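J.: structure, please.
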Amino acid sequence: MNRKIKFEFLLCFSVLILFLLTGWVQAVNSIIPEETNLVADIVEKVGPSVVYVDTLSYKTYRNPLSPFFNDPFFRDFFDIFPQPEERRIPQKGLGSGFIFRSDGYILTNEHVIQGAEQIKVTLKDGREFDGKVIGSDPLTDIAIIKVDATDLPALPLGDSDRARVGEWMIAIGNPYGLSHTVTVGVLSAKGRPIYSGDSGREYENFLQTDAAINPGNSGGPLLNIKGEVIGINTAILPYAQGVGFAIPINMAKSLLDPLIETGKVVRSWVGIYLQDITPDMIQQFGLNEPKGALIADVVPNSPASRAGIQRGDIILKVDDEEIVNAAVFHAAIQDKKPGIQLTLSVWRDNQAKEITVILEELVTEGGVESALSPDLQFGFEVGEITSELTRKYNLRTKSGVVIIRIDSQEIIETGYLREGDVILQLNRQTIRDLQGWNAALTMVEPGDTIILLVNRRGRTFFVPVEVKSSSLLVP
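T.: Predicted structure coming up:
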């Protein structure tokens, strides 16, 4: 009897489950058609607006034998076998872009067109145009190219602030020269501060996506399922899978008019490096809560240094606006014009004081990096050897300074210097710490050729570095 009851129960339960599953499938089928081509429809619509950007630039390489050209001992030899002192080597680059105005205006990345002497823009239908850069902004890695054409298909620009994590994203570009490649993913995160994999610069507020982004995707659009541009694909993390980054389109939209009208974006700068206050810092700085923006460093000869701001000060207010972290400070001054006077309320020595700062224009003609950090004008940035950096780079020495960032593409390509290298000497002068490095640099003049002694994983070697126009370039 018990077996019969169990059998009937299982039979009824199975019928119930089958009924529920049948109803669920019918409900799904009533919502989603048998063939869902949403992504295909979007790609078909927006594809003609995505362009291929082909660039041609030239690198000047100095002949390694040039120091001997004027030597009397070798002069006769070089008269017989003449050698050029410098050679211009053509270098091709590729990237992506998209039309945002039908009268020939194209958005792309600044690093895609940086240094290009020739730009060729190819549309999906095969038409080719000569491109001209009418505006670029290295700080946001945005550039605008103009082609001589009208009635081009333009993409609508969406609202990246309203995009939600988890939304479907579509990336279109030309990775590795493979024209109009489509990848799909979701918006993984917002507000990511990263170092750009393509250019080496540091950026804030990036969109993160798991839609595949590879070299050549730079400058292409990141779209939502409405076909609106949410971001500009720009960076990858080397060796990472499913981690790509895009510039929020709202950031680009705010810069379009000044880039088109003047070719650049005028910004103010203070000349400070900031970091957030953490709970374990408040006791040391005499604070009651982890609020404010801690000044980690002050750039020499900057508005901040002239105003008397010091390393270790904590910014609590800008005028009457409370500053809870570094991001709020940047947002508070980003729209301020040069010449404006700000009153900063800072916390120093367990008491608040007010300091007046007059904003100045951030000059980018000589390179943004030279205005932001003294070390970046050399193509790399060095730091004090700390326990954290020792672990990160597996350092075997505690003396010297460690290269923590390389900003020069030429240095990256030659491989003479790498991130994690420790500089032990400059011109045979021993470098024990960051103070010694800065002191040694005061003896360097444009036109000098200096010698660095570098320690890499326990082995040392010398690297000659030629100083040109206050910039160090590895020959």
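J.: going forward, measure contacts between C-alpha atoms and count neighbours the same way
T.: Noted.
J.: and Glu8, how many residues sit next to it?
T.: 12 (other Cα atoms under 10 Å).
J.: list the residues that contact it.
T.: Residues counted as contacts of Glu8 (Cα atoms under 8 Å, 6 or more residues apart in numbering): none.
J.: in a strand, that's where it is, yeah?
T.: No. Counting by DSSP: H, G, I helix; E, B strand; the rest coil, Glu8 falls outside a strand, being helix.
J.: just the element for Ile194, please.
T.: For Ile194, the host element (DSSP states H and E) is strand 181-195.
J.: want to put them side by side, so please do this one too:
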Amino acid sequence: MNTRQLLKVAVLTTVAAVSFSMPVKAQVNVTPEDYRVALSLQKVIESVAEKVRPAVVDITSVSTVKFQHPAIPPEFRDFFRQFGFPMPQFPDMPKEFERKSLGSGFIVKVKNGWAYILTNNHVIDKAKKIRVKLYNGDVYTAKVVGADPKTDVALIKIKVGNKKVPVAKLGDSDKIKIGELVIAIGNPYRLDGSVTHGIISAKGRHGLGLNPIENFIQTDAAINPGNSGGPLCDIYGNVIGINTAIVRNAQGLGFAVPINIAKKVMHDLLKYGKVIRGWLGVYIEDVSPDVAAKFGIKSGVIVTKVIKGSPASKAGLKSGDIIVTYNGEQVKGVSDLQLKVVNTRPGDRVRLGIIRNGERETITVKIGQMPQHEMIADALSTLGLSVQKLTPELKQKLGIPENISGLVVTDIKPGSPADDAGLQEGDVIVSAGTKPQNLKPVKSVEAFAKLVEKAKDSGVLLKVYRNGFSFFVVLKAEE
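T.: Below you'll find the model as predicted:
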């Protein structure tokens, strides 16, 4: 390296040293007004936390899980059944153990010495003991007022006597907007009273497979295990949702049950002891985008069948009608119409905007109450099972002998109780009962669903026909 090159390096080094030693000049000018705005937002979040945190409770539920042996894959179960080998036994393993579930809740009402708490059904489901810890550290044993698995909402209560306890204020989830700031409060991983904030990412989320009735608020406010049952609040401290679910291994994907749905569930449980839902009585399918374009509509549902004697039938609704509005509101699809109907009080009259033979019409329907057999039949879906009556046509199609009758399994949800029991599509449920002594032929879906509901946690004993063999299984809800 010559003298000129050495000089050049020395100059560059000196310049670099001077540059690094000089103070960095801010490229963004922050004004006092900017700080005032930031501090205002900070104060809003502080205010919400101060208002709502005292009403948030920690819930620990204890349930008993029973089992006889480790889960055996269906293909191995079939092997043992078909060749008459006894199922493997594990006599040294415990028959049951206690499981604790952690969650959150919030006090919504105090009456006659009882404090009522909203939470998720899955937080207290099948619990034999529920412990509630208040924000001040007081611990109580809770009683279940009622629960609604369809919406994953539950109402429990604790005896507080004359003690004053804070109550959360409920808002109106129908008025929320996408992009609105929200604050989530709960007890993730037993970290009591944790506060996170974000925005409403979306509304009306459904088809997630979490609940039979879905209309979730989606938020990016951090929600973790233990947050379930806690409140999602607006900037005024009003509860607009119940934090319910997260997408595992994802960030910023949390879901909450709208508080208006929870308010209806709470009202019905307190007044009737059960949830009352409206019923229209139709089978429907989504209108495809191409069909919608031809009819000049944005969305809607097409009626594929009208149940005889139903409110829809009495109002004159026909197969082939396209329902486009419900009391003036656009029908966005099957889930949207179902939600509108079940949230309508039985006896209320609603206006359906329909398209029939290419012409727009409006018909008035008096919404009925969902029949008990319709509500009970939904129990089958929670077991991951779909069935239908075995007709002569199905017998011929599936190659089932003439002397076999009952219900044919049309769908099994992977990982469901029906799947765990070893049932498969094409199986025929020949007879069912709560024990061997009262096994009876299965003649209808409704009768089978009622038996499932009656058996509840004890399970239903099924005699099943498959490929020339008959065997027994017990179908029961997950522990």
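J.: which strands or helices does the strand holding Ile194 of structure 1 pack on?
T.: Applying 3 or more Cα pairs under 8 Å, 6 or more residues apart in numbering; DSSP states H and E, we find strand 181-195 of structure 1 packed against strand 168-173, strand 202-209.
J.: relative to structure 2, what is the average displacement of that strand?
T.: Average distance between strand 181-195 of structure 1 and its aligned residues in structure 2, after superposition and using mean Cα distance after the TM-score superposition for structure 1, equals 2.1 Å.
J.: any idea of the angle that strand forms with strand 202-209?
T.: Interaxial angle, strand 181-195 of structure 1 versus strand 202-209 (axes from the mean of the first three to the mean of the last three Cα atoms, to 10 degrees): 140 degrees.
J.: let me know the angle separating strand 181-195 of structure 1 from strand 168-173.
T.: 100 degrees.
J.: need the winner for burial among the helices and strands packed on strand 181-195 of structure 1.
T.: strand 168-173 (a mean of 27; mean count of other Cα atoms under 10 Å).
J.: relative to Arg405 of structure 1, how far out is the residue nearest the centre of structure 1?
T.: Geometric centre of structure 1, nearest residue: Ser196, 3.3 Å, by Cα atoms, centre = their mean. Ser196 of structure 1 is 12 Å from Arg405 of structure 1, where distance means Cα to Cα, to the nearest Å.
J.: what do you get for Gly115 of structure 1?
T.: 21 Å.
J.: the two: which is more packed in?
T.: The neighbour comparison of Gly115 of structure 1 against Arg405 (other Cα under 10 Å) goes to Arg405, with 20 against 13.
J.: residue contacts, that one?
T.: 200, 380-382, 419.
J.: is it fair to say it lies in a strand?
T.: Yes. Assessed by three-state DSSP, Arg405 of structure 1 belongs to a strand.
J.: can you tell me the element the residue lying closest to it once chain neighbours are set aside falls in?
T.: Once flanking residues are discounted, Arg405 of structure 1 sits nearest to Glu381: 5.1 Å by Cα to Cα, 6 or more residues apart in numbering. For Glu381 of structure 1, the host element (DSSP H and E) is strand 380-384.
J.: how about residues contacting stretch 99-109 of structure 1?
T.: Everything outside stretch 99-109 of structure 1 that qualifies as a contact, by Cα under 8 Å, 6+ apart, is 49-51, 96-98, 141-157, 218-220, 232, 234.
J.: near Phe462 of structure 1, how many other residues are there?
T.: 17.
J.: you'd agree it is in a helix?
T.: No. Assessed with three-state DSSP, Phe462 of structure 1 is strand; it does not lie in a helix.
J.: residues touching it, list them.
T.: 451-454.
J.: among those, which one lies nearest to Gln341 of structure 1?
T.: Nearest to Gln341 of structure 1, judged by Cα to Cα, of those is Leu452 at 42.4 Å.
J.: and Gly447 of structure 1, which of the three is it?
T.: Gly447 of structure 1 ends up coil, using three-state DSSP.
J.: tally of neighbours for whichever residue in structure 2 pairs up with it?
T.: If you follow Gly447 of structure 1 across to structure 2 using TM-score structural alignment, you land on Leu461. When counting by other Cα under 10 Å, one arrives at 21 neighbours for Leu461 of structure 2.
J.: for the nearest residue to Leu461 of structure 2 once chain neighbours are set aside, pull up the helix or strand it's in.
T.: Nearest non-adjacent residue to Leu461 of structure 2, counting by Cα to Cα, 6+ apart: Val474, 4.6 Å away. For Val474 of structure 2, the host element (DSSP H and E) is strand 469-475.
J.: so how far is that strand off the chain centroid?
T.: In terms of Cα atoms, centre = their mean, to the nearest Å, the centre of strand 469-475 of structure 2 is set 30 Å apart from its chain centre.
J.: that older thread, residues touching the residue nearest to Leu461 of structure 2, list them.
T.: By Cα under 8 Å, 6+ apart, Val474 of structure 2 lies in contact with 421, 459-462.
J.: just put the residues you listed in JSON lines and tack on distance to Gly353 of structure 2.
T.: Shown next, in JSON lines, are those (distance: Cα to Cα, whole Å):
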{"residue": "Ala421", "distance to Gly353 of structure 2": "45"}
{"residue": "Gly459", "distance to Gly353 of structure 2": "44"}
{"residue": "Val460", "distance to Gly353 of structure 2": "44"}
{"residue": "Leu461", "distance to Gly353 of structure 2": "46"}
{"residue": "Leu462", "distance to Gly353 of structure 2": "45"}
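J.: so where do the strands sit in the stretch 251-400 of structure 2?
T.: Using DSSP state E, counting those that start in this stretch, the strands of the stretch 251-400 of structure 2 run over 254-258, 278-279, 282-286, 301-306, 322-326, 329-330, 349-356, 359-366, 368-369, 385-389.
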